[in-house]
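Engineer: Below is the structure, and that's it, no one-letter string:
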């Protein structure tokens, strides 16, 4: 069994090791804007990192709500709590007896037999960047030298990166993708926890950037765009099928056909001629060409031109388009798609919380997630597609008003408890796991950790509990750091 080798390895090593190391270096060059490891050929060149997966789910859609969804306003309402805790919204019944959720999520309420809740996920951080890293990687601890302002190659690898490296690909496509944008703070700094971290850049998940950065406007543009502080700045963003990234200076619009692309790949082949076996590199090249020219990929990404019925069901906005894209990507063969439902801190409802949730955040979310459930149920794929939805933390029990920044009240950051939503992939619909206390402040029954959350995804995708990944020095790193959440399946 071969593993990635360090840059100091002797050139006299086994030829297959040299080839693989060089192929990984080739991935760093940036063909397609993603590592060469994502392509089928390199997957064939590397040995399996553990026993063959046996999980029920063929794929996973990880819906991430950056900013932190308020549990009191969504899936864990406290109607009997004091007014400054229960808030303005009221609960409604779902199709599951005894289960109530927010009145502004009526479509999901009608589909409760298809989804489950964990109301007791807990961790220790109330800071955005640290909590992003915790939830996106499934590690409650922060790595040595962690910086909230600078993603590092000492960070823990993201759940998406782990899936991308370990879960076998289908249809010659990357095993993992993140859509429709990277999470970037309004200051321009990239949020840590999104990448492969210590595994190395070649294992970074495929970033599909269909949504441009905007530093004051949030939500499901163009229909439901808003500014947390109502500063009145316009939001000119356009959601569009992204261009596949190629080496610098060569965009898709500059490619006249397969021949020109093939020539670019041949140039890199010549650069590696002293190391790569021709047959192996041909497989890599064929995988790259397949990714760029495969009509399934282009169709999956071109969601704004979908049929009218699909657009009506999902919504003509970035939330609807993103979940439609995720649905198409998993149908095409991508194994895990992380959907950032809104740009960085879209769900950070410190103030103006109730009108922004009621008018801008819940309507497109309710519609798009419900459409995703309906699609997968109708096609018979729901049972083999795990869907999870979580933010980096919950919100404080107490409602507060930050007068210097907001006109109306909201809730602050709260890592101590949040509600996490699950569907498909063997999840028992209508199930509620764990409880929070009477004020929605702390777990009162079956507390679960981010490690359990990550393990639930890995287990559904069939990653064995004994699986490890190896770093450049051949050191093994465990993938599981907790058991899957009990009671969901």
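Structural biologist: That came in fine, so what should we check first? Since we're looking at a predicted model, the values are computed, not measured.

Engineer: contacts and neighbour counts: CA atoms only from here.
Structural biologist: OK.

Engineer: Between the two ends of stretch 98-114, how far is it?
Structural biologist: Using Cα to Cα, to the nearest Å, the end-to-end distance of stretch 98-114 comes to 15 Å.

Engineer: quick one: buried residues of it?
Structural biologist: 99-109, 111-114 (16 or more other Cα atoms under 10 Å).

Engineer: Take those and keep only those in strands.
Structural biologist: The strands, defined by DSSP state E, take in 100-102 from these.

Engineer: Helix or strand: which one has residue 337?
Structural biologist: Taking DSSP states H and E as the definition, one finds residue 337 inside strand 336-340.

Engineer: Okay, one more to line up with it:
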């Protein structure tokens, strides 16, 4: 018989009662978290999906829309003149008069869409593109705008869209993560841009390298154990998981511990598939040339795009590739001509190579490709040399391809100079709602209970852009 002091008895009772209350609260939260999910919590689409997977190509810094995919003849005519209407009340920095594009535009394909000479290879794929010229956001700063694009919020820590997709649909390959981000930027939101927020941790993106490393170094650390065989590792893991599950019985529902258990299992299984997925030597020389891996200028982003294709064909739900040249990026407040030419030259061939490769393999129809940055640029100049543009969230361009969107169209429009979205405006929330819809997910029903309320990627806004759905 164990003798307990009065104090010990009270401590034990209090802890016990507290545990019972906590268990009840956590159980209720766990059940509430499944609201909007199919009965039993099994991840399934809410309705038939048009796309199975997403490749998001993030151009960090904000490409200039009127210099790439939003041709503005009137801007060319009025180069050097004052803007004939008011600038936004909130601006990132002062700007001067109108600045025409330094690059020529040409119409391509059966659609006859005008594309800048900055993107000659992507222009040849224009009949596969759904170009949204009427994007708009709310934040003129990189950090807030990047977080808004990735998570739907520019001020709070929220789950990223890749995490939401993984949460809603699960994985098609238990040996690989459901969400992978290749060479992500560590600035302007950093890990929050691919994090899981308040969703269980196993839905966060798995980063391969970061923006300061070459894509050749984009690897999963410690994916192979040189000392122990798979059989021995399995025995170790089984024992560890037994301890974890026993502990889980005493604590009740614990999303952090549950995510850790799942992460251990995934880490073990990744040993069999991740090295092969990252082995680009398995690709033919012709394929590598198609992505520009044989050329120094395009090799880095080309490897990212080829890895993305290898991941989606293995069932990874959401893959993000990031172009974030640490010297230039797309943020040309000055040196616009040199900077945009360098950036476009690095990504143009790899992007076109990815689109053609997906199409040739029959993957484009079920893979939604999304391209864009956190905002656009102003049609007014910045700097005394008239060779720069400021941030512009009021109107900019993103494009999609494959995955159930209409091909060879331009949707929406900015004004005649490209400052404000004016026709069929598409907010960031609308884009998120549309991506989820194409994946078979109703953005109004894909919710998670946290801190006493139901959250979703689109917050309390967002509408599906029916005009771009095939």
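Structural biologist: Alright, I've got the coordinates. What you see is a predicted model; the values in this text were computed from it and never measured.

Engineer: circling back to that earlier point, which stretch of the second structure lines up against the strand holding residue 337 of the first structure?
Structural biologist: Following TM-score structural alignment, the aligned partner range for strand 336-340 of the first structure in the second structure is 318-322.

Engineer: mean distance, that stretch to its aligned residues in the first structure?
Structural biologist: Here the mean offset of stretch 318-322 of the second structure against the first structure after fitting is 1.2 Å, by mean Cα distance after the TM-score superposition for the first structure.

Engineer: Quick one: residues in contact with that stretch.
Structural biologist: Defining contact as Cα atoms under 8 Å, 6 or more residues apart in numbering, one finds that stretch 318-322 of the second structure is touched by 53-60, 162, 165-166, 178-185, 211, 304-305, 308, 311-312.

Engineer: hmm, try it at 6 Å
Structural biologist: Applying Cα atoms under 6 Å, 6 or more residues apart in numbering, the external contacts of stretch 318-322 of the second structure come out as 53-58, 162, 179-182, 184.

Engineer: Nearest to residue 405 of the second structure, out of these: which one, please.
Structural biologist: residue 54 (12.5 Å; Cα to Cα).

Engineer: so what corresponds to the closest one in the first structure?
Structural biologist: Mapped onto the first structure by TM-score structural alignment, residue 54 of the second structure lines up with residue 60.

Engineer: ok so that match is a strand residue?
Structural biologist: Yes: the assignment for residue 60 of the first structure is a strand, going by DSSP: H, G, I helix; E, B strand; the rest coil.

Engineer: I'd like to know how far it sits from residue 368 of the first structure.
Structural biologist: Taking Cα to Cα, one finds residue 60 of the first structure at 16 Å from residue 368 of the first structure.

Engineer: same thing with residue 258 of the first structure?
Structural biologist: In terms of Cα to Cα, residue 258 of the first structure sits 36 Å off from residue 368 of the first structure.

Engineer: which one of those two has more residues nearby?
Structural biologist: residue 368 (28 against 12; other Cα atoms under 10 Å).

Engineer: Give me the residues contacting stretch 338-354 of the second structure.
Structural biologist: Against stretch 338-354 of the second structure from outside (Cα under 6 Å, 6+ apart): 118-119, 121-122, 290-292, 297-298, 302, 328.

Engineer: Tell me the one among these nearest to residue 247 of the second structure.
Structural biologist: Distance ranking of the contacts of stretch 338-354 of the second structure against residue 247 of the second structure, using Cα to Cα, places residue 302 first at 45.6 Å.
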